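Student: I would like to see how this sequence folds:
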Amino acid sequence: MGIATLAGIGLIAVRGDEQAVGHPAVAAAYGSGTAAIADEFALLLDLRDVYWAKQGRLSVDVSVGFLSALGTYLTAKPFWHEVSRITRHHLASTTRPSRTTAK
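Tutor: From the prediction side, this is the model:
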């Protein structure tokens, strides 16, 4: 189900017009498809249903951990880019020699 959802959303992203690509329903469907894939991660690796077994729990933990780490990175990336830009600007302005002329 998740793979089919992501394939359909991929088709919209590649062939859709600008209005369709940016529509909130497309984002919601993409998130739902990704969640369905993460939920059934063990089936993708083992090709057998171990959802209620110990291996199924491990696959859910790994996929949730991976998605959480990815979400944290993508959320924090603009913040750290802005911090580095401000720091570079601040360092560049404080290390410039003064323009006072001696008389």
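Student: please make it C-alpha for all contacts and neighbour counts, starting now.
Tutor: OK.
Student: Arg48: neighbour count?
Tutor: For Arg48, the neighbour count with other CA atoms under 10 Å is 9.
Student: so it, which of the three states?
Tutor: Here Arg48 is recorded as coil under DSSP: H, G, I helix; E, B strand; the rest coil.
Student: what helices or strands is the top helix by length along the chain leaning on?
Tutor: Assignment by DSSP state H gives helix 54-94 as the longest helix of the chain. Packed against helix 54-94 by the contact rule (3 or more CA pairs under 8 Å, 6 or more residues apart in numbering; DSSP states H and E) you find helix 24-39, helix 41-46.
Student: closest one to Ala13 among those?
Tutor: Closest of the helices and strands packed on helix 54-94 to Ala13 is helix 24-39, at 8.7 Å (criterion: CA to CA).
Student: in the closest one, what counts as buried?
Tutor: Residues of helix 24-39 classed as buried under the neighbour-count rule (16 or more other CA atoms under 10 Å) are Val26, Ala29, Tyr30, Ser32, Gly33, Thr34, Ala35, Ala36, Ile37, Ala38, Asp39.
Student: would you do the same for the sequence below? I want to compare the two.
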Amino acid sequence: MVLAFLTTFLATRFVTHAIRSGRGPFRDASVGGVHVHHEVYGIFLLLGSGTAEFAYRPGGGWGSLLAVLFGAGAALTLDEFALWLHLEDVYWSREGRSSVDAVLIALVIGVLLLIGANPFDADRSAGEGVVALTLLVNLCAALVAILKGRVVLGVVGVFVPLVAVLAALRLARPTSPWARRRYPAGSRRAARSRQRFPPGRRNRWDALVDLFASVPHGTRPRTATPTEPDPEHTR
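Tutor: All right, here's what the predicted structure looks like:
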């Protein structure tokens, strides 16, 4: 599932870049003049593979096939996360970067599950009560980290408790919900947050997102016709 997810995401970004740049044989899919986004295919793959898994519980090769289909469907759907978040086509806009964020975070979760990270594993603990208390504290720390604008560390922290605690104790980003509610304007913490995260500051995660979210250069939007989708909807 994880391998299919990663492969489908990379292939999808390659095809959408080629379409946007006008290179290769790739073209936008449309039915009756209506542009069909690739998340539509992803949703059907998720519904079909999920239903088949719950209904038949196949093993062996069939189970692996359903895992591949589910991973591919998840990648196609999350690659347009920004579209169903904003309810408009923002694939190549600044808001569209949230799609890449969603895909990469899902990939991090998949890899953590793949290597055996399981926050609900009670077999290696002293008992269910200890697990429940540890899980509650860890989830609270992860939630605080996410509210502070440290989403990746918060998600990883769900599986690795120490990461969640450290992220929750760190300074919040000035644009985060935590900072807006708990860092009053003119306060020392607000000043420290703005100094720590100045406008335009970039980190390694931003550089990684840029690899997939950057708009192809040297392209010119096509002129829309009554039978074509609007160029702003071209992926």
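Student: circling back to that earlier point, in a markdown table, list the helices and strands packed on helix 54-94 of structure 1 along with distance to Asp17 of structure 1.
Tutor: A markdown table is the format used below for the helices and strands packed on helix 54-94 of structure 1 (distance: least, CA to CA, whole Å):
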| stretch | distance to Asp17 of structure 1 |
| --- | --- |
| helix 24-39 | 12 |
| helix 41-46 | 32 |
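Student: for Gly71 of structure 1, find the nearest of the ones you listed.
Tutor: Among the helices and strands packed on helix 54-94 of structure 1, helix 24-39 comes nearest to Gly71 of structure 1, with 11.8 Å by CA to CA.
Student: equivalent range in structure 2 for the closest one?
Tutor: Using TM-score structural alignment, helix 24-39 of structure 1 corresponds to residues 64-79 of structure 2.
Student: now do that stretch: distance to the chain's middle.
Tutor: With CA atoms, centre = their mean, to the nearest Å as the basis, stretch 64-79 of structure 2 stands 14 Å off its chain's centre.
Student: outside of it, which residues touch it?
Tutor: Residues from elsewhere that reach stretch 64-79 of structure 2 (CA atoms under 8 Å, 6 or more residues apart in numbering): 1-9, 12, 38-46, 49-50, 52-53, 99-100, 102-103.
Student: now those residues: which count as buried?
Tutor: With burial judged by 16+ other CA under 10 Å, the buried subset of the contacts of stretch 64-79 of structure 2 is 1-2, 4-6, 8-9, 12, 38-39, 42-43, 45-46, 49-50, 53, 99-100, 102-103.
Student: just give the nearest non-adjacent residue to Gly157 of structure 2, would you?
Tutor: Of all residues not flanking Gly157 of structure 2 in the chain, Ala164 sits nearest, at 3.9 Å (CA to CA, 6 or more residues apart in numbering).
Student: residue in structure 1 matching that neighbour?
Tutor: Aligned partner of Ala164 of structure 2 by TM-score structural alignment: none.
Student: residues in contact with Ala164 of structure 2?
Tutor: By CA under 8 Å, 6+ apart, the residues touching Ala164 of structure 2 are Asn138, Leu139, Ala141, Ala142, Ala145, Leu153, Gly154, Val155, Val156, Gly157, Val158.
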